[in-house]
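[1] Test case, fold it:
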Amino acid sequence: MNDEPVLLRADTPEGVTTLTLNRPQARNALSLDLMAALMDALTAIAEDDAVRVVVIAGAGPAFCAGHDLREMRLHHDPDFIRLTFETCAQLMQAVVALPQPVIARVHGVATAAGCQLVASSDLAVAADDSRFATPGVNIGLFCSTPMVALTRNVAPKHAMEMLLTGDLIPAAQAAEIGLVNRLVPFAELDSAVGALAAQLASKSSKVLRFGKHGFYRQLPMNLPDAYALAAEAMIENMTFDDAAEGITAFLDKRHPEWKDT
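    Here you go, the predicted model:
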């Protein structure tokens, strides 16, 4: 038995919180306990003004190999399977709904629900030797839930190729199709993620939260409705103290001093 917690949390004074999936022996497969722990952590973070940016990482040799198939086979009854996939859907939506920006730190493999977690994150930085797949079709289980996040990140034909073939794609291809933002050598992964997280943490937290919420609200809208929403958002944003400070600092050629209000 492993007494280690399935999820680790580390916080920096600058407001960057790293949540590390900690089932390395199972390639961080998303067991029900791990998904519940991650949900609990995100719920707490959503109310924590001290947290400005969240990083999701994986311990051991992989980011996340998807759902825990051994657990699902052990508890092979309809209620457990339903609970597993409903919990996963809630988790992925919680990542999107989290007020703070979320960065996936990817190494090794990100497959099935692990690939879904990358696609659900706002940004992703990956080691250049990492690989990605939605391989359910290879075991007779189409990756229907990963499909939802995947098709909101990449073009339909790229998504269909991944879903229909189940092939592992290299990091370079994942970057080309828009699944990840940046690729770096594995040795530089922590510094690259840290630099990006620090850059985001240096912005107005109120503005980033406001902007993330607006981004996902307008995404499914038609063009006129999206522009109407965005115009109202700009008008509201102009009333923020940080907008006044930012504009003044820009005109005065100095760095802004954010109040997060």
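
[2] going forward, measure contacts between C-alpha atoms and count neighbours the same way
    Will do.

[3] next one: the helix ranked longest in the chain to chain centre, how far?
    Longest helix in the chain, counting residues (DSSP state H): helix 78-97. Offset of helix 78-97 from its chain centre (C-alpha atoms, centre = their mean, to the nearest Å): 15 Å.

[4] next up, for comparison:
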Amino acid sequence: MLRRSYGAAMSLVTYELDEHIATITLNRPEARNAINGALRKELNAAWERFRDDEDAWVGILTANGNVFCAGGDLKDGEGAVGTFGGTFWEKPTINSFESGMELFKPTIAAVHGPCVGYGVTGILFCDFVIASTAATFSFPEVTLGMPTIVGAIRLPERLRWADAMEVLLTGQPMTAERAKEVGLVWKLVEPDELQAQARSWAQTLTKAAPLAQRATKEVAWRTANMGWIESVRFGETMRKVAAATEDVAEGIGAWREKRKPQWRGH
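    As a prediction, this is how the structure comes out:
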């Protein structure tokens, strides 16, 4: 498959597609990848591109430089929602990736260096967090007199209550080792192995049928807030939708012929 890169069009966020794997990279290393208005806009556009690109099956979120993300740029209120310098920026982001975009393709965060505020919120929306031993994680808002909002909603869904509050209520950085212990990090690797490990796992994910993966993830996501009967009914509906795809016929045919399936995502 040809590699497609959109880096020139997105100077603050690069998007590269290769073998069904889209790599989205924060590219503002001179500002420690702090999220200003321009970067936020390009990042959301990159995730929308990934969501809508039928050739992109798995996404990797990573960053250039020694800092994954320094959080919202305090000099640019367009980069974060909250109060900075006495000014209130009311910009809901429920349709952005980190704040609730409906995206059911598998996603991986490859984290190195400090991951702060907005950065942690973003990786919490990824299915797998692979971190280097040099990574740290923090929500420093409370040390600035401000509450954490989306992080406070999402983190207790991923961690035990006290572990989530450890991050949210102290504002202090959590080490990569501690993050692995409490479940924030899925896999911990040496810094020079991070990108290769993320890529290897993405390749493993592309071996499964992409439409079946998306249906499975959507069932898991939507039924979290449903009753049992509603959950089963929704799941069975998704099964019927998936059963009508070409990939199901390919998967059954490959099994019968004892060969590897050739998924098309149709």
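
[5] And the TM-score between these chains?
    Overlay of the two chains. TM-score (TM-score structural alignment, normalised by the length of the first structure): 0.87; 252 aligned residues with a C-alpha RMSD of 2.3 Å.

[6] rewinding a little: list the buried residues in the longest helix of the first structure.
    84, 87-89, 91-92, 94-97 (16 or more other C-alpha atoms under 10 Å).

[7] tell me which residues of stretch 53-66 of the first structure are tucked away?
    53-60, 62-66.

[8] Inside strands: which ones of those residues?
    Among those, DSSP state E puts 53-58 in strands.

[9] Check which residues of whatever helix or strand residue 214 of the first structure lives in are buried.
    Using DSSP states H and E, residue 214 of the first structure falls within helix 205-218. Along helix 205-218 of the first structure, these residues count as buried under the neighbour rule (16+ other C-alpha under 10 Å): 205-213, 218.

[10] where along the stretch 101-250 of the second structure do the helices fall?
    For the stretch 101-250 of the second structure, applying DSSP state H, counting those that start in this stretch gives helices covering 118-123, 150-158, 161-170, 176-182, 194-205, 210-222, 228-243, 246-257.

[11] closest to residue 50 of the second structure out of those?
    helix 210-222 (13.3 Å; C-alpha to C-alpha).

[12] What range does the closest one cover in the first structure?
    Per TM-score structural alignment, the counterpart of helix 210-222 of the second structure in the first structure is residues 205-217.

[13] Quick one: average offset of that stretch versus the second structure, please.
    By mean C-alpha distance after the TM-score superposition for the first structure, the fitted stretch 205-217 of the first structure averages 1.9 Å away from its aligned residues in the second structure.

[14] contacting residues around that stretch?
    52, 96-97, 99-101, 230, 233, 237, 242, 260-261 (C-alpha atoms under 8 Å, 6 or more residues apart in numbering).

[15] and what of stretch 12-29 of the first structure?
    Taking C-alpha under 8 Å, 6+ apart as the rule, stretch 12-29 of the first structure contacts 4-11, 34, 38, 50-68, 114, 197-198, 201.

[16] can you rerun that using 7 Å?
    Residues outside stretch 12-29 of the first structure that contact it (C-alpha atoms under 7 Å, 6 or more residues apart in numbering): 5-11, 50-68, 197, 201.

[17] From start to finish, how long is that stretch in a straight line?
    26 Å (C-alpha to C-alpha, to the nearest Å).

[18] Counterpart of residue 97 of the second structure over in the first structure?
    Aligned partner of residue 97 of the second structure by TM-score structural alignment: residue 92.

[19] Is that match in contact with residue 121, as I believe?
    No: Residue 92 of the first structure is not in contact with residue 121 according to C-alpha atoms under 7 Å; the separation is 8.3 Å.
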